[in-house]
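Undergrad: Output the structure for:
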Amino acid sequence: MSEHSRPLSRSEEKRQRILETAMDMFCSQGFANTSMDAIAREADVSKQTIYSHFGSKDDLFVASIRTKCLQANLSEDLFNEQESVGQQLQRFARLFTELVLSDDAIRVFRTCISSADQLPHLGQLFFNEGPMNVITLLTLYLQRVTERGELAIANPHGAAVQLLMMLMGEGHLRRKLGLPYDTQSAAHHEYLRSSVELFLRGYRA
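TA: Prediction:
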């Protein structure tokens, strides 16, 4: 049995339940209005259990964001060096947009925006653990393929941001406004394909 399919221990189950409960409450009630006591009651655990897993409410928020990225498979394991750069970036594009356009991601984004005046540090926590981690992941990959001579990118960080912003496209604008957008549609898949191809043409070695 693989690590990913093995049954969770009681401690892991509690941790997962705390994370899911916290994210739901942060998004529905707002970060400032969600107490650790309320999370403990809703998750059916003691407050001491929460603090044994997470040192503070900020740490719990950060862990929730990190977990969403890992569940979306946005990690170093995403890139398979046996495939072409185009194939790897196409897979990255699909997983990235499925995450960033998901209901959970949009809810967290709105929570940070609504809290920006009273809790500006919340946006920084989200940016560091979510967007910045993805930017760094893609930047390091683009550095590697540039060093191998497969692409010619003078500024991998800037190129990573360019690609990410292009991939978000109309879908992110629509989702932020509460409008429907289907990440499984043929139109979306074609948009991702053409965006990656445009990116590769621009940075072809």
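Undergrad: can we go C-alpha only for contacts and neighbour counts from here?
TA: OK.
Undergrad: Please report the distance of residue 17 from residue 43.
TA: Distance of residue 17 to residue 43, given as C-alpha to C-alpha, to the nearest Å: 6 Å.
Undergrad: ugh, wrong one, I meant residue 157
TA: 39 Å.
Undergrad: Sequence B follows; please return its structure for comparison with A:
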Amino acid sequence: MMEKKCSEILRRGHAEKRRSVIDAAAVVFCREGFAGANIDLIAAEAGVSRQTIYNHHGDKDKLFATVLRDIIERMNVRAFAILDTFPNQPDDLEADLVAFALRFNKNCIWGQEGKLVRKMLVAEGERYPELFEMWRKEGPGKIESALAARLARLAHSGYLDIDDPDVAARQFMALNDAELNLPSTFGKSLSDEEVLVAVRRAVRTFLRAFGRPAGSPLAAAATQEA
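TA: Alright, predicted model coming up:
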């Protein structure tokens, strides 16, 4: 019994130490860039020895990849939770999509982790194209596929006119980010009203491209069912 308890304490301590190193490395990589970061800085930030970092994560390159994967995994958990709130049977399609897009922006794209991964990719994407490709497939790629399935259901129900749900999902994500990307990337703080106006314009543009005309039979049937 005592051995089991000690083993559990050791595992918990190992996990907590690993978590502290990853969090500290994310802070240092973001602050210093890859070139300016080093194991000693990360060890000091985490409050561990440099040998602990080598034992848990290997060299700086491997640690950078681990940090990026960890951030993507956490972002995906949050993104799929928001996707669960997608309006499958909207009362007001435009208003419901705007509300969904705002939730997604706030909690995923421009949340703390979203800003962090963008900064890291802007700084190091050219140096590590394989990491950029991993982010694209494991992050936006998975999210866009899940969004495409939800948009396809809206089309099947008569709310949208979509030939290719994957293209529609990429367009929705791109429009949702279009007006916010540049100012946010360069540190401008946007007010809630500015974000709302940008998202409304994005959703309206999306619906001009993919929405069914109000008088069409399928649109009328969808409205009646809702």
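Undergrad: TM-score for this pair?
TA: Overlay of the two chains. TM-score (TM-score structural alignment, normalised by the length of structure 1): 0.72; 192 aligned residues with a C-alpha RMSD of 3.3 Å.
Undergrad: related to what we said a few turns ago, in terms of packing, which of residue 157 and residue 43 of structure 1 has more residues around it?
TA: Higher neighbour count among residue 157 of structure 1 and residue 43: residue 43, with 20 against 17, using other C-alpha atoms under 10 Å.
Undergrad: so how far is residue 94 of structure 1 from that one?
TA: 32 Å.
Undergrad: So what's the residue count around the closest residue to residue 112 of structure 1 other than its chain neighbours?
TA: Ranked by C-alpha to C-alpha, 6 or more residues apart in numbering and with sequence neighbours excluded, the top spatial neighbour of residue 112 of structure 1 is residue 123, at 5.2 Å. Applying other C-alpha under 10 Å, we find 17 residues neighbouring residue 123 of structure 1.
Undergrad: What's the match for residue 123 of structure 1 in structure 2?
TA: Aligned by TM-score structural alignment, residue 123 of structure 1 pairs with residue 132 of structure 2.
Undergrad: From the chain's centroid, how far away is whichever strand or helix holds that match?
TA: Here residue 132 of structure 2 sits within helix 129-136, counting by DSSP states H and E. Put simply, helix 129-136 of structure 2 sits 14 Å off its chain's centre (C-alpha atoms, centre = their mean, to the nearest Å).
Undergrad: List the buried residues of that helix.
TA: 131-132, 134-135 (16 or more other C-alpha atoms under 10 Å).
Undergrad: Go through the residues you listed and name the one nearest residue 175 of structure 2.
TA: residue 135 (19.8 Å; C-alpha to C-alpha).
Undergrad: tally of neighbours for the residue lying closest to the closest one once chain neighbours are set aside?
TA: What sits nearest to residue 135 of structure 2 in space, not counting adjacent residues and going by C-alpha to C-alpha, 6+ apart, is residue 72, at 7.0 Å. Residue 72 of structure 2: 21 surrounding residues under other C-alpha under 10 Å.
Undergrad: Show me what residue 72 of structure 2 lines up with in structure 1.
TA: Using TM-score structural alignment, residue 72 of structure 2 pairs with residue 65 in structure 1.
Undergrad: Which residue lies nearest the spatial centre of structure 1?
TA: residue 69 (4.0 Å; C-alpha atoms, centre = their mean).
Undergrad: Verify the contact between that one and residue 130 for me.
TA: Yes: if you go by C-alpha atoms under 8 Å, residue 69 of structure 1 and residue 130 touch, sitting 7.1 Å apart.
Undergrad: who does the helix or strand hosting the match of residue 72 of structure 2 touch, helix- and strand-wise?
TA: Per DSSP H and E: residue 65 of structure 1 is located in helix 57-71. Contact here means 3 or more C-alpha pairs under 8 Å, 6 or more residues apart in numbering; DSSP states H and E; on that basis helix 57-71 of structure 1 packs against helix 10-29, helix 120-129.
Undergrad: how about those in a markdown table, adding distance to residue 192 of structure 1?
TA: Listed next are the helices and strands packed on helix 57-71 of structure 1 as a markdown table, based on distance: least, C-alpha to C-alpha, whole Å:
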| stretch | distance to residue 192 of structure 1 |
| --- | --- |
| helix 10-29 | 29 |
| helix 120-129 | 23 |
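Undergrad: Tell me which of these sits nearest to residue 87 of structure 1.
TA: The nearest among those, by C-alpha to C-alpha, is helix 120-129 at 26.1 Å.
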